[in-house]
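A.B. asks: Build the 3D model from these lines:
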Amino acid sequence: MHNLLIGIAGGTGSGKTSFALEIMKHFPEGDVVLVDQDSYYKDLSDLPFEERKKVNFDHPGSVDFDKLIEDLKALKNNVPIKKPVYNFVTHTREKDKFTTVVPKKVIILEGIMIFVIPELRELIDIKLYVDTDADVRVLRRIVRDINERGRDLDNIIEQYLNQVKPMHEEFVEPSKRWADLIIPEGAHNREAIRFVVNRIKTLLSE
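C.D. replies: Just a heads-up that it's a prediction; the model follows:
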C-alpha cells in the first residue's frame, strides 16, 4: 500500500497550515510529515531583483509543479526527497540548501493551488479545502508578509489587489469543486478535525 497523501487547499491566509498541524497532533510523531507548496516556487535568481518583485506568485506558472509531483510520487512510494529551501525575501531558492523529507504513513500537502493541476490532484487521496472569509484571510496575509517575508504595507496592498485577489477568483476558489470536504474556519472547526482524523485512521487500517 502506498503512503496516504492528504491535500489541504484554500486561499492565502485561510488557515491551511494550522489545520494541518491540528491533524498531526492526533497521530504519533513518526507517522505524519508536512510538505508545503510554497517551497516549490521557481527560482528567479536569473532575474534582477526589481523584476522578481513583479512576478505573479499567485499564478500556477510561478510554481515548479513538475518537481513537486516528482517528489510526492517518491514519498508515496517510500523514497526520501530533498525539498527545496525558498527565500521569500529574495525570491530565490537557497543554493546548495535543501530539507531532507523522510516518507511517513501520512503525507500532508498544503498550498493554495494544489487542486488546480490535474496530475497533482490525481495523486491526492483526500482533498480538503479550508474556506475562510476574505477579510480574515487578507489581514492574516498582511501580518505574515510584514513579519516573515520582509514586505511593506504598500507592496502587500498592491500585490493583493493586482494579483492575489484576481488569481484567487480565477484559480483557487474554483478549485474547491474538486475537494472531498470543504471546511469552514479551518482549525477552529473541531468537528471537521475529528471527522478527518477518523477518516485517515480508517484508511490506514484498511
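
A.B. asks: For the rest of this, base every contact and every neighbour count on C-alpha atoms.
C.D. replies: Fine.

A.B. asks: what are the ranges of the helices in this protein?
C.D. replies: 16-24, 49-52, 65-76, 118-123, 134-148, 153-159, 165-167, 190-205 (DSSP state H).

A.B. asks: to compare against the first, here's another:
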Amino acid sequence: HLSRFRDGQEVEIPEYSHALNARVPSVRSIVASRCDVLFVDGLYVLRHDLVRSQLDLKIFIDVNTDACLARRISRDKRERCRTEESVAAQWESTVLPGFEAFIRPSRLRADIIV
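C.D. replies: The predicted model follows:
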C-alpha cells in the first residue's frame, strides 16, 4: 500500500470498528496528491522491515505509560462507554504486556526518539 500511495495510485484502506473490536467490510479509497512529506503513523509501523525500508526518517514518540493509561481511560469512558476498572484491567492483562513486547522494542529502529 505505501509504495502505491507514494506513486500516486489509489489505495484502499481497511476500516476498523472499536465498537466491534474488528475490521469491518467497508474500505476507504484514497489517492495521494503530490507532496514532499508523507507522515505514516501507527503502533506497529517501525516493527515491519518492508514498511521501514520505505521511510526516509523514522520517529518514535516515547510517552510515559502512566500518561498513556490516563488518556486511554479518559477516551474509553467517553467514547466506548467503558468503566475505569475495565480499562485498567485490560491495560494490565494485555495492553501493557503487548506494548512492552511488541511496540517499545521498535524504538531502537527509530532515527529519532522524542
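
A.B. asks: And the TM-score between them?
C.D. replies: Taking TM-score structural alignment, normalised by the length of structure 2 as the basis, the two superposed chains have a TM-score of 0.86; 112 aligned residues with a Cα RMSD of 1.6 Å.

A.B. asks: Give me whichever of the helices of structure 1 is most buried.
C.D. replies: Per-residue neighbour counts averaged over each of the helices of structure 1 give the maximum for helix 16-24, namely a mean of 19 (mean count of other Cα atoms under 10 Å).

A.B. asks: which residues in structure 2 does that one align to?
C.D. replies: Matched against structure 2 by TM-score structural alignment, helix 16-24 of structure 1 finds no partner residues.

A.B. asks: ok, residues contacting that helix?
C.D. replies: With contacts defined as Cα atoms under 8 Å, 6 or more residues apart in numbering, helix 16-24 of structure 1 is touched by 8-10, 32, 34, 108, 110-111, 130, 186-187, 193, 196-197.

A.B. asks: Residue 102 of structure 1: which of the helices of structure 1 is closest?
C.D. replies: Nearest to residue 102 of structure 1 among those is helix 65-76 (7.5 Å), distances taken as Cα to Cα.

A.B. asks: measure the alignment partner in structure 2 of residue 155 of structure 1 to residue 72 of structure 2 for me?
C.D. replies: Using TM-score structural alignment to pair residues, one finds that residue 155 of structure 1 aligns to residue 86 in structure 2. From residue 86 of structure 2 across to residue 72 of structure 2, the span is 11 Å (Cα to Cα, to the nearest Å).

A.B. asks: centroid residue for structure 2?
C.D. replies: In structure 2, the C-alpha closest to the average C-alpha coordinate belongs to residue 42, at a distance of 2.5 Å (Cα atoms, centre = their mean).

A.B. asks: Sort out which residues of the strand ranked longest in structure 1 are buried, please.
C.D. replies: When every strand of structure 1 is counted residue by residue (DSSP state E), the longest turns out to be strand 92-101. Of all the residues in strand 92-101 of structure 1, those buried under the rule 16 or more other Cα atoms under 10 Å are 92-93, 101.

A.B. asks: For those residues, please prepare TSV with the additional fields distance to residue 165 of structure 1.
C.D. replies: As requested, the buried residues of strand 92-101 of structure 1 are exported to TSV (distance: Cα to Cα, whole Å):
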residue	distance to residue 165 of structure 1
92	23
93	25
101	32
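
A.B. asks: which of these lies closest to residue 147 of structure 1?
C.D. replies: When the buried residues of strand 92-101 of structure 1 are compared for distance to residue 147 of structure 1, the smallest value, 18.6 Å, is given by residue 92; criterion: Cα to Cα.

A.B. asks: Many thanks, I have nothing further to ask.
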